[in-house]
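**Student:** coordinates only, sequence not included:
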């Protein structure tokens, strides 16, 4: 075991200066960054700004790249201060090719392939065997797919593969709007929303707010619930509304729905009415998941409350029950203009 000299020791006058290796500095970067990636969204690959052709522009920026030619190599911080343009191979005679754009560290000390000590932006060509893998001590910035007949490379051909380099646990990155979120976030990446007073976590391809116990954050999400029936689907008519909203905290989902008939063109369908959930529920068997429901007869100004339930073995829809009768085309009364029904339900999501 070797006890390495701590960073950075300054010796007293007359003593021999302490020597540090570049590896010491790279291991410092490794201790500061949890993952490799770009910083502040830099090094984005896009179509040539001076006019689309078979080349791409790479924006200025920085990236943290893990050296993996040898064990203990550490992390490199690379930087570009100007737009770089790289040629893209012309499309094949038929089919398509997907090339990879990478930033690669070329450190001769750890890889004898290289002749110096630098880094480069380069295009790894798909010669017909598929997209090239990411080589050692390199980081993938994008893939570029060209197809026979393409006249140039545009942004539609480019798939961004960058992620933000995440620092070791600490304060989440401060973000003041949706537009300031990371362009390509990592799963479970966290940001702090200064405009909402909450944090957001990237889960299952979407940013999700984390609520505070004393309020703030976690706005409800709107959705339009599908309305069907067990025999013939109804049509609520002209001017009708189907509005829903929900909030999810972990696997707990709270949902509210209102369905209101229009003024004309109503078709009540036939069979029990079923309203779609915004998030699939955990299937229960036996037993039903229950909540509250209501109906309103506009012509008689008659409000009736009741319940709602997810049936045994069902995960995606709700039925409403009023006065022990499941709501259907002719119950609990004959549906007409401006009548409505709805429910509130709390349930466990399937995943």
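**Tutor:** Ah, there it is. This is a predicted model, so every value here is computed, not measured.

**Student:** CA only for contacts and neighbour counts going forward, please
**Tutor:** Fine.

**Student:** From residue 123, how far out is the residue lying closest to residue 117 once chain neighbours are set aside?
**Tutor:** Using C-alpha to C-alpha, 6 or more residues apart in numbering and skipping residues adjacent in sequence, the residue nearest residue 117 is residue 107, 4.6 Å away. Plainly put, residue 107 is 19 Å away from residue 123 if you go by C-alpha to C-alpha, to the nearest Å.

**Student:** Next: residue 56.
**Tutor:** Residue 56 is 10 Å from residue 123, by C-alpha to C-alpha.

**Student:** More neighbours: which of those two?
**Tutor:** Under the criterion of other C-alpha atoms under 10 Å, the comparison of residue 56 against residue 123 puts residue 56 first, with 27 against 22.

**Student:** for stretch 323-335, how far is the first residue from the last?
**Tutor:** 16 Å.

**Student:** pretty sure residue 143 contacts residue 97?
**Tutor:** No - look at residue 143 against residue 97 with C-alpha atoms under 8 Å: they stay out of range, at 10.0 Å.

**Student:** in stretch 311-321, what's buried?
**Tutor:** Buried residues in stretch 311-321, counted by 16 or more other C-alpha atoms under 10 Å: 311, 314-321.

**Student:** how close does residue 277 sit to residue 228?
**Tutor:** Counting by C-alpha to C-alpha, the gap from residue 277 to residue 228 is 12 Å.

**Student:** Name the residue in these two with the higher neighbour count.
**Tutor:** The residue with more neighbours, out of residue 277 and residue 228, is residue 277; 24 against 19, by other C-alpha under 10 Å.

**Student:** quick one: contacts for that one?
**Tutor:** 225, 255, 316-318 (C-alpha atoms under 8 Å, 6 or more residues apart in numbering).

**Student:** which of these sit farthest apart?
**Tutor:** Farthest pair in the contacts of residue 277 (C-alpha to C-alpha) is 255 and 316. Separation: 12.5 Å.

**Student:** where do the contact lists of the two overlap?
**Tutor:** Contacts common to residue 255 and residue 316, judged by C-alpha under 8 Å, 6+ apart, are 277-278.

**Student:** next structured bit after the lengthiest strand in the chain?
**Tutor:** Longest strand in the chain, counting residues (DSSP state E): strand 96-107. Going down the chain from strand 96-107, the next helix or strand is strand 117-124, by DSSP states H and E.

**Student:** try this one next to it:
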């Protein structure tokens, strides 16, 4: 259920249980409802990676039109990493907010771990987009099979992303 626009009350109108449920209970239920699981698609701009025996998990929470998406990708021993920059799908399409310039309308955070090192990045969602890309903090380069490090198929290599955006 999504948050609804509150009704306009009329002088002398009788308040009923149905009105109270719609106006108060249902709105609160939407805000306190649990997260929704989804399986993100993991793609490459020129060649798709293969999850193999790795795992990918997504969950999202929408309150009104604001969506928070969290994705965790754990590499397996048979994971392959594709070619080109990576994209991860979102649970819903992002809006194209008025008054914004540039390609990206929404930014989030990403954190990756290799066997011994942590990396941070910026998750970018395009206007009207249904995927995100991750950029290195210190460069405009997108994350890929070789960025921010040379990924290997091992459970010590994983990626965690969180982004907030407005749903279309």
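**Tutor:** The structure has been received and is ready for your questions. All values derive from a computational prediction rather than experimental measurement.

**Student:** okay, and the longest strand of the first structure goes to which residues in the second structure?
**Tutor:** Alignment note (TM-score structural alignment): strand 96-107 of the first structure is unmatched in the second structure.

**Student:** Measure how that strand sits relative to strand 117-124, angle-wise.
**Tutor:** 170 degrees (axes from the mean of the first three to the mean of the last three C-alpha atoms, to 10 degrees).

**Student:** same for strand 96-107 of the first structure, what does it pack against?
**Tutor:** strand 117-124, strand 138-147 (3 or more C-alpha pairs under 8 Å, 6 or more residues apart in numbering; DSSP states H and E).

**Student:** Redo those strands as CSV? Include distance to residue 293 of the first structure.
**Tutor:** What follows is those, written out as CSV (distance: least, C-alpha to C-alpha, whole Å):
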stretch, distance to residue 293 of the first structure
strand 117-124, 60
strand 138-147, 50
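
**Student:** burial measure for residue 302 of the first structure, as a count.
**Tutor:** Neighbourhood size, residue 302 of the first structure [other C-alpha under 10 Å]: 10.

**Student:** Quick check: the alignment partner in the second structure of it vs residue 51 of the second structure, distance?
**Tutor:** Under the alignment (TM-score structural alignment), residue 302 of the first structure pairs with residue 117 of the second structure. Relative to residue 51 of the second structure, residue 117 of the second structure is positioned 22 Å away (C-alpha to C-alpha).

**Student:** rewinding a little: give me the angle between the longest strand of the first structure and strand 138-147.
**Tutor:** Strand 96-107 of the first structure and strand 138-147 are oriented at 160 degrees to each other (the same axes, to 10 degrees).

**Student:** what ranges do the strands span in the second structure?
**Tutor:** Under DSSP E, the second structure gives strands at 36-38, 42-44, 55-63, 66-74, 86-89, 104-113, 118-126, 131-136, 158-166.

**Student:** I'd like those as JSON lines, with distance to residue 15 of the second structure appended.
**Tutor:** Shown next, in JSON lines, are these (distance: least, C-alpha to C-alpha, whole Å):
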{"stretch": "strand 36-38", "distance to residue 15 of the second structure": "33"}
{"stretch": "strand 42-44", "distance to residue 15 of the second structure": "50"}
{"stretch": "strand 55-63", "distance to residue 15 of the second structure": "26"}
{"stretch": "strand 66-74", "distance to residue 15 of the second structure": "30"}
{"stretch": "strand 86-89", "distance to residue 15 of the second structure": "44"}
{"stretch": "strand 104-113", "distance to residue 15 of the second structure": "41"}
{"stretch": "strand 118-126", "distance to residue 15 of the second structure": "43"}
{"stretch": "strand 131-136", "distance to residue 15 of the second structure": "44"}
{"stretch": "strand 158-166", "distance to residue 15 of the second structure": "33"}
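
**Student:** for the ones you listed, which one sits closest to residue 27 of the second structure?
**Tutor:** strand 55-63 (9.5 Å).

**Student:** Find me the equivalent region of the closest one in the first structure.
**Tutor:** Using TM-score structural alignment, strand 55-63 of the second structure pairs with 241-249 in the first structure.

**Student:** Superpose on the second structure and give me the mean offset of that stretch.
**Tutor:** By mean C-alpha distance after the TM-score superposition for the first structure, the fitted stretch 241-249 of the first structure averages 0.9 Å away from its aligned residues in the second structure.

**Student:** Go through that stretch and flag the buried ones.
**Tutor:** 241-248.

**Student:** Among these, which one lies nearest to residue 39 of the first structure?
**Tutor:** Scanning these for proximity to residue 39 of the first structure, where the rule is C-alpha to C-alpha, the winner is residue 248, at 31.0 Å.

**Student:** what's the residue lying closest to the closest one once chain neighbours are set aside in contact with, if anything?
**Tutor:** Closest residue in space to residue 248 of the first structure, ignoring its immediate chain neighbours: residue 254 at 6.5 Å, by C-alpha to C-alpha, 6+ apart. By C-alpha under 8 Å, 6+ apart, the contact set of residue 254 of the first structure is 246-248, 344-347.
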